[in-house]
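Undergrad: below are the sequence and a predicted model for it; my questions follow.
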Amino acid sequence: MAELWASLREFLVIIAESDWLHQFGLILGITLVCWMPAKLLCRRWPLLGPGYPLYRRLTRRSVRASLWPLLSIVVGLVTLKILVRLWPQIFGESEGVISILGLLLGLRILEALTRPLDPGREDHRGLRRTLLVLLFSVVALDQLDLLNALVSFLERPIFSGANSSVTSLSILAAMGALMLMGGLASMAQHQLGHRVLPRLGVDYTLAEALATVARYFLVIAGGFWALDLLGFDLSTIGFAVGALGVGIGMGLQGIVNNFVSGLILMFERSIKRGDVLTVEGTDGKVQRIGLRASVIRSRDGEDLIMPNSIFTDNTITNYSFGDDLKLVDVAVGVSYDSDPNEIRDLLLEVAAKQDTVLERPAPLVRFRDFGASSIDFELRAWIRDPWGVPAARSDLLFAIWYALKDRGIEIPFPQHDLHLRSGELPVRMI
């Protein structure tokens, strides 16, 4: 700890003796003065919409991004020339100011060019900006002659072990590695799952599976990279993790089973996102397939989070597997006075008028049975939306009701005759 305080005092002495404060103040003042005029100039070059060619949009974006640093460089050159002539002993060695402003120009243009690559992801944009800010900070510290002093201070050990020591620099490097790999993992998952693999003709569910595996791989690699930066022996850690994994695996068999089931679902593709299925007596649509659990949205709008082992260990009815055709059955009972041929033609006519009913396979009417109070028919029609079966059946029932009513065809209700066989009963008048 004494060495740490000593190095801190040395670092503060270097800062106090350097002329970085004048240069920093000069940079801050120039950029603040030029910010508002650059903002006003940007209004003359509004951003172009998606209807314009990409090169025009990138050019316009680059021009807007470079106005502020370009104006700062021009003002900085003039200001520095005046200050050096007036106070050469203070600003005589301030050439680094222009270099820093030039770096700001390059980073602004780079950020403007990379922004359209992923416009809908704020976390990815934040990662790019963080990396650019870190790069700018390192180069700026080097131009101000503070980088070596800062590195020397951060390299002092905080605590030491048997074979290695941990420094502030190693901790910062490990944190940076975790942040970098985490951001890259998220970006890689999005790019692979939504852009690269689908454009190569890979199925959407398989693309998501591969992208998810790539993300976990990068995150794990980032963890090992951070441990290596901290000075840990990876071979020893690997052995310890393996031994610990055996013990934990015995108690986490359910989680491991769900994890493996998730991989099976993603690669086998027997259940995909958007499929309509019945699982444990509940009809729902698959919203997302994760590595541990999947999200099923019921017809009531409720999101059910189900472990993946349910889908691999049980029989699941998948109405979207193979094709999206679904049969809709509607039972109809009419009076015995009705003509069966007329009823058949009427039901087929009703089905033909429905927009959701397909012509091929053609609708079919079956004479089911002679009921107790009615003759029973069944209309069988095909639709191309498994999720729309209740709505299609409801539309058919509405149409059948009005069609029967217009034709004067009766829909009977059950009638029962009661026969009393107990002989004569006494009747008393009150």
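TA: Okay, I see it.
Undergrad: only C-alpha atoms for contact and neighbour calcs from this point on.
TA: Noted.
Undergrad: quickly note the distance from the spatially most central residue of the chain to Leu184.
TA: Against the mean C-alpha coordinate of the chain, by CA atoms, centre = their mean, the closest residue is His190 at 7.1 Å. The gap separating His190 from Leu184 is 10 Å, by CA to CA, to the nearest Å.
Undergrad: and for Leu227?
TA: 18 Å.
Undergrad: could you do Met36 as well?
TA: On the measure of CA to CA, Met36 and Leu184 end up 34 Å apart.
Undergrad: what of Glu410?
TA: Taking CA to CA, one finds Glu410 at 69 Å from Leu184.
Undergrad: ok, now Trp387?
TA: For Trp387, the distance to Leu184 - CA to CA - is 37 Å.
Undergrad: could you do Leu234 as well?
TA: 22 Å.
Undergrad: okay, those two: which has more neighbours?
TA: Using other CA atoms under 10 Å, the more surrounded residue of Leu234 and Leu184 is Leu184, with 19 against 13.
Undergrad: please, which helix or strand holds the residue lying closest to the more buried one once chain neighbours are set aside?
TA: Counting by CA to CA, 6 or more residues apart in numbering, Leu184 lies nearest to Leu218, which is 7.7 Å off, once chain neighbours are set aside. Taking DSSP states H and E as the definition, Leu218 sits inside helix 204-229.
Undergrad: residues in contact with whichever helix or strand comes after that helix: which ones?
TA: Using DSSP H and E, the helix or strand that follows helix 204-229 in sequence is helix 234-251. Applying CA atoms under 8 Å, 6 or more residues apart in numbering, the contact partners of helix 234-251 are 224, 227-228, 256.
Undergrad: adding another structure so you can compare the two:
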Amino acid sequence: MYSWILAELNTLPPAVALVTVVVGSILAAAAVEQVGVRLLRRMSRSTENGFDDILIDELRLPLVVTVALAGVFLLTTDDGVLAALSVEAESRNALFNRPALTLLLVVWAWSLNTIVNRGVRAVKDGGPRFDFAPVFSNVWTIVLATGTVALALSIWQIDVTPLVAGAGVAGIAVGFAAKDTVANFFGGIALYFDDTYKIGDYVVLDSGEKGTVVTVGVRSTTLQTRDEVLVTVPNAVLNSAKIVNESAPKSRRRIRVPMSVAYGTDIDAFEAAVLDVTAAERLVLDGPQPRMRFRSFGDSGLNYELLCWVHSPIRAARATHELNRAIYRRLDELDIEIPFRKMDVTLAGATETVRDHSEASPGDD
């Protein structure tokens, strides 16, 4: 096909062939825009996937530009029109081929980068599981930009060896200077693959910090405590720390409310009273059902533990507070004794001291 087109162009006068190639390229680009792209858009409407719309939107420009510039390469071949007009090969490359290739490279790189970035945004909006997706978008942009610059220099026959060597030395220097940032970056990627947490989860760190995850960045993760204080933790620290995610695998949280009752108490009536109070508390879930557990015989009473569930970890403290208040009132109404520790202290020599003081004469000091 390519040889046939060249052969047909060579049968024409150079000026006519030049105009034919230019006009043909423009018409072909218009056909791709008006017919091909519209046909693809119509086909994409029958699918529920939004990624095909992104591909069509972003590939439209590079496809049209590629078809429009196809005539440039027909003109600049050794058998092309420009050669017939006695234009030297180096001049053809400098004035036509290299600029056209550079333009194609930039347009395609820009479109590919936009496709990935739009896809990342679509995935990120689809759920908190992909909160780390912007990290990969940034990496893709850096890699694509670097590759585009290298290919553009190669097209213009610029020796990149000194630049590569200099970049290697600079990379080593930057790596040492920004080792913490690099560690945080890869720590964030590791946390993403481990699926340690996501935005909205309530986490507890081994250092004592605990709160709700509000932002997940390339360098750090931010927690909001119950005191509405933001705590920023580097991803490298999180990657090496012990993290308790109280919101996973489900958001509900079981709470334990310890209590004691005096020896001699009717434990059946006591357990029923506590369970009735628990069932009436709106913060406590109906299922799994609350239950009482007799844990041990204490020094002053029988040690029990109430086990029940709340909707999320951030409601645990509030639910414990409300249950303690309601249980205390209910047991007080039923005259069920809540034991407390009693201690008898005997002071050695106290009796002799009192006796000596009582026998002393009024005038003695």
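TA: Structure's in. What do you need? What you are looking at is a predicted structure, and each value in this text was computed from that prediction instead of being measured.
Undergrad: returning to what we had before: list the contacts for the residue nearest to Leu184 of the first structure?
TA: 181-182, 184-185.
Undergrad: contacts for stretch 368-375 of the first structure?
TA: By CA under 8 Å, 6+ apart, stretch 368-375 of the first structure touches 333-336, 367, 376-378, 411-415.
Undergrad: which residues touch whatever residue of the second structure lines up with Thr205 of the first structure?
TA: Counting by TM-score structural alignment, Thr205 of the first structure lines up with Arg129 in the second structure. Contacts for Arg129 of the second structure (CA under 8 Å, 6+ apart) come out as 195, 198.
Undergrad: quick check: the alignment partner in the second structure of Arg297 of the first structure vs Thr141 of the second structure, distance?
TA: Aligned by TM-score structural alignment, Arg297 of the first structure pairs with Gln224 of the second structure. Separation of Gln224 of the second structure from Thr141 of the second structure (CA to CA): 31 Å.
Undergrad: for Gly76 of the first structure, which non-adjacent residue is spatially closest?
TA: Per CA to CA, 6+ apart, closest to Gly76 of the first structure is Ile30, 6.4 Å.
Undergrad: how far away is the one you found from Leu80 of the first structure?
TA: With CA to CA as the criterion, Ile30 of the first structure and Leu80 of the first structure are 10 Å apart.
Undergrad: and what of Ala372 of the first structure?
TA: Counting by CA to CA - Ala372 of the first structure and Leu80 of the first structure are separated by 104 Å.
Undergrad: with Pro426 of the first structure instead?
TA: From Pro426 of the first structure to Leu80 of the first structure the distance is 126 Å (CA to CA).
Undergrad: kindly report the same for Phe367 of the first structure.
TA: Phe367 of the first structure sits at a distance of 97 Å from Leu80 of the first structure (criterion: CA to CA).
Undergrad: neighbour count: the two, which is higher?
TA: Leu80 (20 against 15).
Undergrad: from the contacts of helix 234-251 of the first structure, which two are the most distant?
TA: Asp228 and Val256 (27.3 Å; CA to CA).
Undergrad: aligned partner of Val166 of the first structure in the second structure?
TA: In the second structure, Val166 of the first structure lands on no residue (TM-score structural alignment).
Undergrad: actually Asp355 of the first structure, sorry about that
TA: Asp355 of the first structure maps onto Arg282 in the second structure, by TM-score structural alignment.
Undergrad: wasn't its match part of a helix?
TA: No - if the criterion is DSSP: H, G, I helix; E, B strand; the rest coil, then Arg282 of the second structure is coil and not within a helix.
Undergrad: number of nearby residues for it?
TA: 11.
Undergrad: which residues of the stretch 51-200 of the first structure fall in helices?
TA: 54-86, 88-91, 96-114, 122-143, 147-154, 168-191, 197-199 (DSSP state H, counting those that start in this stretch).
Undergrad: any chance of a markdown table for the ones you listed, columns distance to Ser160 of the first structure?
TA: Shown next, in a markdown table, are the helices of the stretch 51-200 of the first structure (distance: least, CA to CA, whole Å):
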| stretch | distance to Ser160 of the first structure |
| --- | --- |
| helix 54-86 | 45 |
| helix 88-91 | 43 |
| helix 96-114 | 37 |
| helix 122-143 | 27 |
| helix 147-154 | 14 |
| helix 168-191 | 12 |
| helix 197-199 | 47 |
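Undergrad: so which of those helices gets nearest Cys42 of the first structure?
TA: helix 54-86 (5.6 Å).
Undergrad: elements contacting the closest one?
TA: Where contact means 3 or more CA pairs under 8 Å, 6 or more residues apart in numbering; DSSP states H and E, helix 54-86 of the first structure is packed against helix 20-42, helix 88-91, helix 96-114.
Undergrad: and it with helix 20-42, angle?
TA: If you take axes from the mean of the first three to the mean of the last three CA atoms, to 10 degrees, helix 54-86 of the first structure sits at 140 degrees to helix 20-42.
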